[in-house]
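# what follows is a predicted protein model with its sequence.
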Amino acid sequence: MAITIITNAVIINEGKTFNGSVAIEQDRFIYIGETMPEYTDALIIDAKGKYLIPGVIDGQVHFRDPGVTHKADMESESKAAVAGGVTSYIDMPNSRPNVLNHEVWQAKNALAATKSLANYDFYMGLNNDNVDALLDTDTTGYSCLSDDGLYFAGPGNLLADSEETLDKIFSKSKNIIAIHAEIEGIIHENEQKFKAEYGEDVPVKFHPIIRSEEACVKATERAIRLATKHNARLHVLHLTTAKEAAMFHNDIPLEEKRITTEASVHHLWFSDSDYEEKGTLIKWNPAIKTEQDRLGLIAAINDDRIDIITTDHAPHTLEEKQNTYFKAMSGGPFVQHSLVAMIELHLQGYLTLEKIVEKMCHNPALLYGFKDRGYIRPGYKADFTLVDMDSPWTVSKDNILYKCGWSPVEGQTFKAQVKQTYVNGHKVFDNGEFDTSKKGEQLELLPWEERIYVKNA
């Protein structure tokens, strides 16, 4: 296969920004540098005026496939992902059936191999029903174990709710345990207070008071305390408060951290002042909170207390969202718009482009132990995207690719636009057109002993 050279690009990689070129042979990078390499019969693509960054690895999505495909599926949502510069994702276990054993996990990987345009990995679900059986097996073949989303199947499935269960898990598992950090008892008590006053139609502006700062802070405090006790590997999903962000370390590099966390794009983009306009469209669990919390999360990204940026992409139909408070589903789509939203925050002065690439591309690969991903390096898989930083466009129903057909940022004009996306060296997205002739790959994990949380235990 001929070598492809992308030249005259502004490359952002490993904390540096420079004008240069990359070369690709088959599915891997073979060169990155400031000069254009000389190869015989190479295909040369001039990327003048465009920024070239590694493909985004979204560490938390709900693509709803299998079993809940009236909302989304792997084909539709991976198409939206690559259009947004996302080349890889990790999908949560609350599809149907829930991913609670190896057979279901394998079946989900087999399904993705036939449908997904982006590379994929899947969390193994962990709840009170399977915790003993799972912890008695070898879990090193999974990137992560998580309870997220499983609470929708019934109460009592949030690990953070049970000190005894968390203590057992942290004492036995050496894998990453990723938790949804809220205390259900506090939330239930708040729900009853507001239901007594408003009935079923509670104003959505009270969502961050019902799913409160207290519920999040107490859950995160408990998880950190127990993980520290056992020197366990804890990852706290979708952080929402400045108080929680202050609990995490920034005095050691990611490679040495045993306890890590993330922020999701909607918690960085919206605040509680947006409920009046957006209503239940921005009802997420955990809830979008105050402007002070939003700015606190951004500050924690900049000072490295927060390690990665995800979307928690969780599509529902408009009918499911546009309902009274208790009936409106929690979650919303964001994977198509995550990178351009973060670049918009950069243009507003909140974050550097280098920091965005670190948190969305480099660190997810490092944290979860994905082999040859997340960086532009010779020998690594050629996952990358080309972005025009001065190509304004407005999100509308005509260009939304989610199967659910809506977006919480509909009507928003972004200055940056993803122009091309390559997955494993294959140009899958090009200025609105898709080449679906090749599918993404299952993300390969590093051998157990080479993962950072094992080497530095």
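Sure thing, it's come through. Numbering: from 1, shown residues only.
# from now on I want contacts and neighbour counts done on CA atoms only, so please keep to that.
Will do.
# list the contacts of the one residue sitting closest to the centre of the chain.
Geometric centre of the chain, nearest residue: Thr310, 2.7 Å, by CA atoms, centre = their mean. Going by CA atoms under 8 Å, 6 or more residues apart in numbering, Thr310 touches 58-60, 238, 262-265, 360.
# next, format the residues you listed as JSON lines and append distance to Tyr402, secondary structure and neighbour count.
Output for those, formatted as JSON lines (distance: CA to CA, whole Å; DSSP: H, G, I helix; E, B strand; the rest coil; neighbours: other CA atoms under 10 Å):
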{"residue": "Asp58", "distance to Tyr402": "16", "secondary structure": "strand", "neighbour count": "28"}
{"residue": "Gly59", "distance to Tyr402": "18", "secondary structure": "strand", "neighbour count": "30"}
{"residue": "Gln60", "distance to Tyr402": "16", "secondary structure": "strand", "neighbour count": "24"}
{"residue": "His238", "distance to Tyr402": "21", "secondary structure": "coil", "neighbour count": "25"}
{"residue": "Glu262", "distance to Tyr402": "24", "secondary structure": "strand", "neighbour count": "26"}
{"residue": "Ala263", "distance to Tyr402": "22", "secondary structure": "strand", "neighbour count": "27"}
{"residue": "Ser264", "distance to Tyr402": "18", "secondary structure": "strand", "neighbour count": "23"}
{"residue": "Val265", "distance to Tyr402": "17", "secondary structure": "helix", "neighbour count": "21"}
{"residue": "Met360", "distance to Tyr402": "21", "secondary structure": "helix", "neighbour count": "25"}
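# structure two is appended below for comparative analysis:
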Amino acid sequence: GSSTGNMLVDNEAVLEKIFLSTPMLIAVHCEDETTIKNNLAAFKEQYGDDVPVTAHNLIRSAEACYISSSKAVALAKRTGARLHIFHLSTAKEMELFTNKIPLEDKKITAEVCVHHLWFTDEDYKTKGNFIKWNPAVKTAEDRAELWKALNDGRIDVIATDHAPHTKEEKMQSYLNAPSGGPLVQHAVVAMFEAHHQGKITVEKIVEKMCHNPAKIFKIEKRGFIREGYHADLVIVNPSLPWSVKPENILYKCGWSPFEGYTFKSRITHTFVNGELVYNNFKVKDTRAGKRLLFDR
């Protein structure tokens, strides 16, 4: 399904050729374009140009997600391709994935985003376009199944789909506002909040946010605390409450869907390649970043 910039590959012959020909991991965002267009046309017929944001998860529906992701999984199984599906959002899609084999042996892996684990369609009423993502945030039932699949190993990675559109862009009408939002700064503390709520262990957070991405994408010398590895580290105080306010939001776009929320945990320090780059809301002006390298 086309998203920001109308990025889209949905020609079945082209897709099959890609799946058959590449030895590399194929990573995809799965929504069915035809289903989305048909749903949007129906809502436009009812509302004209004033379609409400509360329709977002009905336009970019669970059906649109499942049609596309099931097609990708079927293609991967038929061709033997290595497939990773980004930002899953529905309960039905969870039946496409397995926890019966070790991650290292999986040919098909899956990812969920922090916002799909946190928000539901009820939040559109208060958050509006500020939680307009593609795929859309779905129902509480969908969220519950995502948590279940994450903990039982069907979902392998927790990610953010970080897209820092400006506040002005997001305050446009639903049809004009871009999808996506900033989430990198608050991803870890949001997951620690879920830990405090008994939804996930700290070990599982580390596995899904650090170890597994490094394994799946074969990222060289990252994702683990090991001698000879790059020291990409955060220090988290699990019991240091703080509230998200405009003055401590570090995104250049200046807003967060978590604004006003008080987290129980706080990141106090961040190291990139062994260099301290963040210390208690202060970011060091540095060029600590380095190219990611990948094992063959």
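Yes, it's here. Source: prediction; values computed, not measured.
# once they're superposed, tell me the TM-score.
After superposition, the two chains reach a TM-score of 0.97 (TM-score structural alignment, normalised by the length of the second structure), with 296 aligned residues with a CA RMSD of 1.3 Å.
# and Val114 of the second structure, what's its match in the first structure?
If you follow Val114 of the second structure across to the first structure using TM-score structural alignment, you land on Val265.
# next one: Met94 of the second structure
When the first structure is aligned by TM-score structural alignment, Met94 of the second structure is paired with Ala245.
# list the contacts of its match.
239, 296-297, 300, 305-306.
# the match of Val114 of the second structure is in contact with Ile309, isn't it?
Yes - counting by CA atoms under 8 Å, Val265 of the first structure touches Ile309, with 6.8 Å between them.
# now the longest helix belonging to the second structure on the first structure. Mean distance?
As assigned by DSSP state H, the longest helix anywhere in the second structure is helix 62-79. Comparing helix 62-79 of the second structure with its match in the first structure after superposition yields a mean distance of 0.5 Å (mean CA distance after the TM-score superposition for the first structure).
# quick one: contacts of that helix?
Contacts for helix 62-79 of the second structure (CA under 8 Å, 6+ apart): 16, 19-20, 30-33, 35-36, 81-83, 85, 89-90, 92-93, 96, 108, 135, 138.
# swap the cut-off to 7 Å and go again
Under the contact criterion CA atoms under 7 Å, 6 or more residues apart in numbering, helix 62-79 of the second structure has outside partners 16, 19-20, 30-32, 35-36, 82-83, 90, 92-93, 96.
# next one: stretch 178-193 of the second structure
4, 114, 130, 132-134, 160, 162-165, 169-170, 205, 256, 263-266.
# quick one: the strands in the stretch 51-200 of the second structure?
For the stretch 51-200 of the second structure, the strands defined by DSSP state E, counting those that start in this stretch occupy 83-88, 108-113, 157-159.
# ok, the stretch 1-150 of the first structure next?
Along the stretch 1-150 of the first structure, the segments classed as strands by DSSP E, counting those that start in this stretch run 3-13, 16-25, 28-33, 43-46, 51-54, 56-61, 86-91, 119-122, 124-125, 145-146.
# any chance of these in a markdown table, plus distance to Val387 of the first structure?
Below are those laid out as a markdown table (distance: least, CA to CA, whole Å):
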| stretch | distance to Val387 of the first structure |
| --- | --- |
| strand 3-13 | 10 |
| strand 16-25 | 14 |
| strand 28-33 | 18 |
| strand 43-46 | 13 |
| strand 51-54 | 5 |
| strand 56-61 | 12 |
| strand 86-91 | 12 |
| strand 119-122 | 20 |
| strand 124-125 | 33 |
| strand 145-146 | 33 |
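# what about the helices in the second structure?
Under DSSP H, the second structure gives helices at 12-21, 33-47, 56-59, 62-79, 114-118, 124-127, 140-152, 167-170, 184-196, 202-206, 212-216.
# average offset of the last one relative to the first structure?
Between helix 212-216 of the second structure and its aligned partner residues in the first structure, the average distance after superposition works out to 0.6 Å, using mean CA distance after the TM-score superposition for the first structure.
# which stretch of the first structure is that helix matched to in the alignment?
So helix 212-216 of the second structure sits over residues 363-367 in the first structure, by TM-score structural alignment.
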